[in-house]
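# Below are the sequence and a predicted model for it; my questions follow.
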Amino acid sequence: MRQSRGGIGGADAPPGTLRITQKAAGCSEVNMAARASVAGGGRLMDKFRKWYYNAAGFNKLGLMRDDTWYEDDDVKEAVRRLPEHLYNERMFRIKRALDLSLKHQILPKDQWVKYEEDHHYLEPYLKEVIRERLEREEWNKK
């Protein structure tokens, strides 16, 4: 480190202020390490999500994430709006899961729903229902 007028705070820093240059502070190395940790953090979070997905256990019964939502009025309406094939698939998964649960069994591992295969099939319909409900509530206030 060297002393100069322009400290970390800028050129108007008081005389005698220590100026830490990027090179002296190892900022470029710090920035590279920070970028690597952020990229690694994404991978770490993805691994955690996969672990948590399997730890939750619903996939062992053949259920998808959207099959496990609490069915309030919004979810019921979203399910009602599902295309017939999605509705039938959902009902099959739920009935199979209930049957397995009553028997205290799980599916063979090759039939578990994988994290990568699980998609939010209900989410677009649910967002639309919630948006419509909020719009209706706003309209009724007027």
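Yes, it's here.

# drop to CA atoms for contacts and neighbour counts, all remaining ones
Will do.

# So for the protein, the centremost residue is which one?
Among the residues of the chain, the one closest to the centroid is Arg49, at 7.8 Å (Cα atoms, centre = their mean).

# need the strands for this protein, in chain order.
Counting by DSSP state E, the chain has strands at residues 2-3, 18-19.

# is it true that Val79 touches Pro124?
No: the criterion here is Cα atoms under 8 Å, and Val79 misses it with Pro124 at 10.8 Å.

# Check it against this one:
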Amino acid sequence: MPLGLTLAPKVLASKTLTSWITPVAHWYANLAGYRRYGLKYDDLVIEEYEDVQKALNRLTPREQYDRAFRMKRASHASVLHNVLPKEEWTKPEEDVRFLSPLIREVEKEDKERAMWDTVYVSRK
């Protein structure tokens, strides 16, 4: 599953761009609404991709438990047509990417494996 191209390194390299875009990014993340259900951004990644499945298997048991708890709690709140109480919302500083680095690692390994599987050896 390709995560796509990102402009983040260029934005972070410029203090001016960072100061302009950061408030918009926070506003957009709050508008998305997943934090109101206690979810983190990486909880929303589609699980059906093989690379994501491999990355999920690499999570520590504690991270797997925490993710399952967040998903169950959010599902329960959704069924009740309610958001969680404000003190249970995910805070912006808690919303860290825990799965994306593992997905990138799996993709990198897959590319390397494909390269070695298709290497052509010639005799001199």
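Structure received. Just so it is clear, the structure is predicted and the values come from calculations on it, not from any experiment.

# returning to what we had before: mean neighbour count for the strands of structure 1 - can I get that in JSON lines?
Listed next are those as JSON lines, based on neighbours: other Cα atoms under 10 Å:
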{"stretch": "strand 2-3", "mean neighbour count": "12"}
{"stretch": "strand 18-19", "mean neighbour count": "18"}
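
# Make CSV out of those and add distance to Glu132 of structure 1.
Converted to CSV, the strands of structure 1 look like this (distance: least, Cα to Cα, whole Å):
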stretch, distance to Glu132 of structure 1
strand 2-3, 64
strand 18-19, 58
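
# Tell me which of those strands sits nearest to Arg35 of structure 1.
Among the strands of structure 1, the nearest to Arg35 of structure 1 by Cα to Cα is strand 18-19 (24.8 Å).

# In structure 2, what residue corresponds to Leu122 of structure 1?
By TM-score structural alignment, Leu122 of structure 1 lines up with Leu99 in structure 2.

# separation between the nearest residue to its match once chain neighbours are set aside and Thr118 of structure 2?
Leaving aside its sequence neighbours, Leu99 of structure 2 sits nearest to Asp42 (Cα to Cα, 6 or more residues apart in numbering; 5.8 Å). Separation of Asp42 of structure 2 from Thr118 of structure 2 (Cα to Cα, to the nearest Å): 33 Å.

# And the two? Which one has more around it.
Asp42 (14 against 8; other Cα atoms under 10 Å).

# need the contact list for the alignment partner in structure 1 of the more buried one.
When structure 1 is aligned by TM-score structural alignment, Asp42 of structure 2 is paired with Asp66. Going by Cα atoms under 8 Å, 6 or more residues apart in numbering, Asp66 of structure 1 touches 120-123.

# can you put these in TSV and add neighbour count?
Formatted as TSV, the contacts of Asp66 of structure 1 follow (neighbours: other Cα under 10 Å):
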residue	neighbour count
His120	12
Tyr121	16
Leu122	20
Glu123	14
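
# Tell me the residue in structure 2 aligned with Leu44 of structure 1.
Counting by TM-score structural alignment, Leu44 of structure 1 lines up with Trp20 in structure 2.

# ok, its match to Trp27 of structure 2 distance?
Distance, Trp20 of structure 2 to Trp27 of structure 2, by Cα to Cα: 12 Å.

# next one: Val119 of structure 2
For Val119 of structure 2, the distance to Trp27 of structure 2 - Cα to Cα - is 48 Å.
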